[in-house]
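>>> This is a predicted model, with the sequence first.
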Amino acid sequence: MTDEVLVAARGGVLEVTINRPEARNAMTKSAAEAIGAAMDRLDADAELRCAILTGAGGMFCAGMDLKGFLRGEFPVDERGGFGGICTWTPNKPIIAAVDGHALAGGMELALACDLIVANVDAKFGIPEVKRGLVAAGGGAVQLPRLLPRPLAMELALTGDAIGAVRAFELGLVNRVTEGPAIEAARELAEIIAANGPLAVAATKGIVRDSWLWPVEDINTHQNPYIAHIFTSEDAKEGARAFSEKRKPEWKGC
């Protein structure tokens, strides 16, 4: 794996760090592929419950590496698209821990995660139009799904950035912290990791996918996500632990 991405397991949480601080963690093809590989590890390892994606050197990601782009390189993974996760997501949750700038593809990368924790000084934006480009890594598609259309249109057409507090007010960011975002992200990850892993994965899938489901077909679409949950050992363990007033011991089956 390239040293452009650092991967470490910590208490059931896989921490994935974009490690190009000298280039403001701009995304390269090798980094995108490494992030995709880390997410495969997340799904394959039963001991891992969720992931945190962050950047080294007080910066999340400044987007596509433009020097690589001028050489004809696109920072995409064959399956996951930009940054390895913008067109595909693992079954388990990902938390973006954003310090500094999450701009262009960096914002798209954050939006591709399931939750976002940001330092109060962080900035978010898709300035592609300022460079004659389009936010085609998910920004132009995801923002109008997450924001009122006029607000999404303003961010996309002006290319201007907004601060973490404004992003929080708009519902794009889950938590804003005075300290390093990774610390608050670890707290959130610990809460998620303590829950039933099968239930967490199924719930993520439903929340992410259900916006496509017609109301009359919700149960039909939801059933494949939950059919195994209520007969699982974890479901029985959860009920037993509740009645016995103790922490559950999840088996992931």
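Okay, I see it.
>>> hey, let's count contacts and neighbours off CA atoms from now on
Noted.
>>> I'd like to know how many residues surround residue 103.
Using other CA atoms under 10 Å, residue 103 is surrounded by 26 other residues.
>>> so what's it up against?
61, 62, 63, 123, 124, 125, 126, 127, 161 (CA atoms under 8 Å, 6 or more residues apart in numbering).
>>> Use this one as the comparison:
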Amino acid sequence: MSDEVLVTDADGILEVTINRPEQRNAMTKAAAEAIAEAMDRLDAEPALRCAILTGAGGTFCAGMDLKGFLKGELPVAGERGFGGLTSWTPKKPVIAAVDGHALAGGLELAIACDLVVANVNARFGIPEVKRGLVAGGGGVVHLPRLLPRQLAMELALTGDPITAQRAYDLGLVNRVTDGPAIAAARELAATIAANGPLAVAASKGIVRDSWLWPADEINTLQAPYIAHVFVSEDAREGARAFAEKRKPNWQGR
């Protein structure tokens, strides 16, 4: 694991911190590979229920390390894309905790996560056109699906950022906080981690994959995601815990 990314865990939550604060956490290939490795760990360890991705030093990620780019380096991890996360997703949820700037690849990394929590002073944008580049890590593809088309077009063509509050009002951000984003992200992660892990993973998979499912095939396509959940030990435990007015003891099976 590269020292450009710090990984800790507590109470079922994996925290992954981009650790290049002097470079505003600009992404390198080593950091991208370390994030991908951390996400593999998230899926591999049953005790881990959720992950938080954040940045050290008061900023999330300012995008690609341009010095590395000039040397021919791309901050991707194989087929997993920018930051090791923009072209795939782990089975378990990932929350972006955004302080400061989430710009260029940083914004693409944030929206590649399943949920976004931001400090009120955070800014989101894809300024690639200001450098003669294109937001090719998912920005120009996914933003028109997440925002009104005209606003996505404005972000792509002007390169100007929007505030965290504006992003929240448009549904790009789940929660805005006056304090550090990591604190609010931990609260959200704890809520998720308290739920049935099989049900959480299935729900995430359906929400992500059903984007273009034909309406008349939804039930058929959804079935493989949920069939094992309804016959699981966790499903029975959830019902028993409700009847007995206690917290469930999830087994993940």
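It's in. Just so it is clear, the structure is predicted and the values come from calculations on it, not from any experiment.
>>> that older thread, neighbour count, secondary structure and distance to residue 86 of structure 1 added to the contacts of residue 103 of structure 1, as JSON lines?
Supplementary listing: those in JSON lines, determined by neighbours: other CA atoms under 10 Å; DSSP: H, G, I helix; E, B strand; the rest coil; distance: CA to CA, whole Å:
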{"residue": "61", "neighbour count": "33", "secondary structure": "strand", "distance to residue 86 of structure 1": "14"}
{"residue": "62", "neighbour count": "23", "secondary structure": "coil", "distance to residue 86 of structure 1": "15"}
{"residue": "63", "neighbour count": "27", "secondary structure": "coil", "distance to residue 86 of structure 1": "12"}
{"residue": "123", "neighbour count": "24", "secondary structure": "strand", "distance to residue 86 of structure 1": "19"}
{"residue": "124", "neighbour count": "26", "secondary structure": "strand", "distance to residue 86 of structure 1": "16"}
{"residue": "125", "neighbour count": "24", "secondary structure": "strand", "distance to residue 86 of structure 1": "16"}
{"residue": "126", "neighbour count": "29", "secondary structure": "coil", "distance to residue 86 of structure 1": "14"}
{"residue": "127", "neighbour count": "23", "secondary structure": "helix", "distance to residue 86 of structure 1": "17"}
{"residue": "161", "neighbour count": "20", "secondary structure": "coil", "distance to residue 86 of structure 1": "20"}
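>>> Rebuild these as TSV, extending it with distance to residue 191 of structure 1.
What follows is the contacts of residue 103 of structure 1, written out as TSV (distance: CA to CA, whole Å):
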residue	distance to residue 191 of structure 1
61	26
62	29
63	30
123	26
124	26
125	29
126	31
127	34
161	31
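>>> what about the helices in structure 2?
Ranges of helices in structure 2, per DSSP state H, are 29-44, 66-70, 105-112, 139-146, 149-158, 164-169, 181-193, 197-209, 218-230, 233-243.
>>> For residue 97 of structure 2, which of those is the nearest?
Smallest distance to residue 97 of structure 2 across the helices of structure 2 (CA to CA): 5.1 Å, for helix 181-193.
>>> Excluding covalently adjacent residues, which one is nearest to residue 4 of structure 1?
Nearest residue to residue 4 of structure 1, sequence neighbours excluded (CA to CA, 6 or more residues apart in numbering): residue 19, at 4.7 Å.
>>> ok, the one you found - how many residues close by?
25.
>>> how close does residue 236 of structure 1 get to residue 244 of structure 1?
For residue 236 of structure 1, the distance to residue 244 of structure 1 (CA to CA, to the nearest Å) stands at 12 Å.
>>> ditto for residue 209 of structure 1
Counting by CA to CA, the gap from residue 209 of structure 1 to residue 244 of structure 1 is 35 Å.
>>> For the residue nearest to residue 4 of structure 1, give me its contacts.
With CA under 8 Å, 6+ apart, residue 19 of structure 1 has these contacts: 3, 4, 5, 6, 25, 55, 56.
>>> For PyMOL, write the selection for the buried entries among those.
Those of the contacts of residue 19 of structure 1 that count as buried under 16 or more other CA atoms under 10 Å are selected in PyMOL with:
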select buried, resi 4+5+6+25+55+56
